[in-house]
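A.B. asks: need a 3D model of the following:
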Amino acid sequence: MDDLWLVGIGTGSPSHITLAGVNALRDAALILVPRKGAEKDDLAEIRHRIIAETGSKARIVHFEYPVRDAELPYQERVKHWHDEIARRWQAALADVDVTGPVALLVWGDPSLYDSTLRIAERLDPAPRVRVIPGITAIQALTAAHAIPLNSVNGAVTITTGLRLRTDGLPTNAETIVVMLDGLCTFRDLAPEGWYIWWGAYLGSDQQILAKGALPEVADRIVRLRADARRRHGWIMDSYILKRVEGSLRNPAQDH
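C.D. replies: Below you'll find the model as predicted:
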């Protein structure tokens, strides 16, 4: 594999892929598609649908996604997981005659809370990597709620549920974007003075949205999330918190 193309595909809607992404999938010689177990087959199906809608004639090769070892400390767990994903990429291509670029469809965008670029660095020999950006979960979330991300002249903090649990709310934060919060850390925060916009399966037919003053909607979001995960077997969600001064009005009305 001389050339590896990482194509951002947005958050589930085939319309999220850019024209550059469409052209890349059409020009690729081979596309690697992960399988993540029977309960997540629809993730592979979304990728197949996107490939089909682009008109790509590339050969498709599947590989089985490894499971992280929950017994290891977090950083070590992720390192071993990335090592194994890279190994499986190379194993999937070992007996394939590839003449031309290999493409991977990356959920969201390869640059934002995604480790595909870090995994690609483990390949030997190292391929030439091209990144085709996609719609991020943050863009899909703000669009779904029709809100601006930042306040006027305001800073935006992007963090994870894990960091929110260990470090608490960032000091003097105005707008906080939280990714990868499987434990719903927002319900454990001091909720007064915060407004939340939450979304799951953004851009897809299964999209779910909720918003409101955090004390009023936190429990509802937890229930929505748990029910959706039971029905689909997986969930991808994110949310935005904004500090509200005075009454708990909708902060989006101020911008």
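A.B. asks: drop to CA atoms for contacts and neighbour counts, all remaining ones
C.D. replies: Noted.
A.B. asks: close enough to count as contact, residue 104 and residue 31?
C.D. replies: Yes. At 5.9 Å, residue 104 counts as touching residue 31 under the criterion of Cα atoms under 8 Å.
A.B. asks: near the nearest residue to residue 59 once chain neighbours are set aside, how many other residues are there?
C.D. replies: Once flanking residues are discounted, residue 59 sits nearest to residue 30: 4.6 Å by Cα to Cα, 6 or more residues apart in numbering. Residues near residue 30, counting by other Cα atoms under 10 Å, number 26.
A.B. asks: so residue 30 sits against residue 105, correct?
C.D. replies: No. The pair residue 30 / residue 105 is not scored as a contact, 11.3 Å apart, by Cα under 8 Å.
A.B. asks: to compare against the first, here's another:
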Amino acid sequence: MIEQLWLIGIGTGSPEHITREGAKALREAAAVLLPRKGPGKDDLATLRLNILQDVGSPAQVLDFDMPVRDETLPYQARVAKWHDEIAQIWESTLAAAEVEGPVALLVWGDPGLYDSTLRIAGRLSPKPALRVVPGITALQALTAAHAVPFNTIDGSVCVTTGQQLRENGMPAGVETVLVMLDGQCSFQSLEERPLYIWWGAFLGMEEQLLRAGPLHEVGSGIVKLRAEARATHGWIMDTYMLRRTPD
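C.D. replies: Purely as a prediction, here's the structure:
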């Protein structure tokens, strides 16, 4: 049984992203749940282990294999089933270890922005006392890497997903759109001009890749670069910002 569950945002890949609050929490945690995401994705586990070492955490590391989503199900049902399975794995992993004290999870980016960890935690029974330590988001890392602001003067900003962009296009009345969870480069479906894009992958890591420019000029190059990077590393995390009129 998990009595205390701490969800700690660790940023987008740089060990420097961990906050002092996050570092202190990791030193005080009794155990850390560490997901293993399959062949070719060991970098993600290694990064988390390096952070624990850097902050001097004595926590017991409990690794577990992430389940695979059932692609035959509709999207909402697929995700719900996947979350149920992850929650069950957390419970069985901790029951086998008999941990006493707070259990931590190192969450990529921030636990409150397009991350499912809080929803999975809500499936635990009995529900543990939750503590959330915020982290640097991919959106912050993206705009910092490109040295651009989120918004124009008095301009509105929308954060959405690749699926929403494909289905609905650029939202009406919004100058700036930040897109997450887009494995299909959904900006390819946009015919509107002018649109400007700022794209980044492996943000905060040594492998960081950045591209920016008018979408109709640089879009195809981003698609090619993304495919090459994913083939090289076996995985990729990227995000991008679109703006109707660049400053």
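A.B. asks: show me what contacts the residue nearest to residue 59 of structure 1?
C.D. replies: 58, 59, 60, 61, 98, 100, 101, 102, 103 (Cα atoms under 8 Å, 6 or more residues apart in numbering).
A.B. asks: and the fifth one, what does it touch?
C.D. replies: Okay, so that is residue 98 of structure 1. Residues 1, 29, 30 are the ones in contact with residue 98 of structure 1 under the rule Cα under 8 Å, 6+ apart.
A.B. asks: that one sits in which helix or strand?
C.D. replies: In the assignment (DSSP states H and E), residue 98 of structure 1 maps to no helix and no strand.
A.B. asks: in helices, which of the contacts of residue 98 of structure 1 appear?
C.D. replies: If you go by DSSP state H, these have nothing in helices.
A.B. asks: is residue 106 of structure 2 in a helix, a strand, or coil?
C.D. replies: What DSSP: H, G, I helix; E, B strand; the rest coil gives for residue 106 of structure 2 is strand.
A.B. asks: in the top helix by length along structure 2, what counts as buried?
C.D. replies: The residue-count maximum for a helix in structure 2 (DSSP H) belongs to helix 75-97. Buried residues in helix 75-97 of structure 2, counted by 16 or more other Cα atoms under 10 Å: 79, 82, 83, 84, 85, 86, 87, 89, 90, 93, 94.
A.B. asks: which stretches in structure 2 count as helices?
C.D. replies: Using DSSP H, the helices of structure 2 run over residues 20-28, 42-55, 75-97, 117-121, 138-146, 162-168, 215-233.
A.B. asks: using CSV, lay out these together with distance to residue 110 of structure 2.
C.D. replies: Below are the helices of structure 2 laid out as CSV (distance: least, Cα to Cα, whole Å):
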stretch, distance to residue 110 of structure 2
helix 20-28, 11
helix 42-55, 14
helix 75-97, 18
helix 117-121, 10
helix 138-146, 8
helix 162-168, 19
helix 215-233, 23
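A.B. asks: out of these, which is the most enclosed?
C.D. replies: helix 138-146 (a mean of 20; mean count of other Cα atoms under 10 Å).
A.B. asks: returning to that earlier point: now for the buried residues of helix 75-97 of structure 2: which two are most distant?
C.D. replies: Pairwise distances across the buried residues of helix 75-97 of structure 2 (Cα to Cα) peak at 22.8 Å, for the pair 79 and 94.
A.B. asks: rewinding a little: could you pick out the buried ones from the contacts of residue 30 of structure 1?
C.D. replies: Buried among these by 16+ other Cα under 10 Å: 58, 101, 102, 103.
A.B. asks: out of those, which sit inside strands?
C.D. replies: In this view, these that belong to strands under DSSP state E are 102, 103.
A.B. asks: so who does residue 139 of structure 2 touch?
C.D. replies: 178, 239, 240.
A.B. asks: alignment lookup: it to structure 1.
C.D. replies: The equivalent of residue 139 of structure 2 in structure 1 is residue 138 (alignment by TM-score structural alignment).
A.B. asks: and the nearest residue to residue 157 of structure 1 once chain neighbours are set aside, how many neighbours?
C.D. replies: Leaving aside its sequence neighbours, residue 157 of structure 1 sits nearest to residue 176 (Cα to Cα, 6+ apart; 4.8 Å). Burial of residue 176 of structure 1 is recorded as 22 neighbouring residues (other Cα under 10 Å).
A.B. asks: cool, and the one 5 residues further on?
C.D. replies: Other residues near residue 181 of structure 1 come to 19 when the count uses other Cα under 10 Å.
A.B. asks: quick check, residue 162 of structure 2 in contact with residue 184.
C.D. replies: Yes. Contact criterion Cα under 8 Å: residue 162 of structure 2 and residue 184 qualify, at 7.3 Å.
A.B. asks: now structure 2: which of the contacts of residue 30 of structure 1 match?
C.D. replies: Mapping these onto structure 2 (both residues aligned by TM-score structural alignment, their matches' Cα atoms under 8 Å) leaves 58, 59, 60, 61, 98, 100, 101, 102, 103 still in contact.
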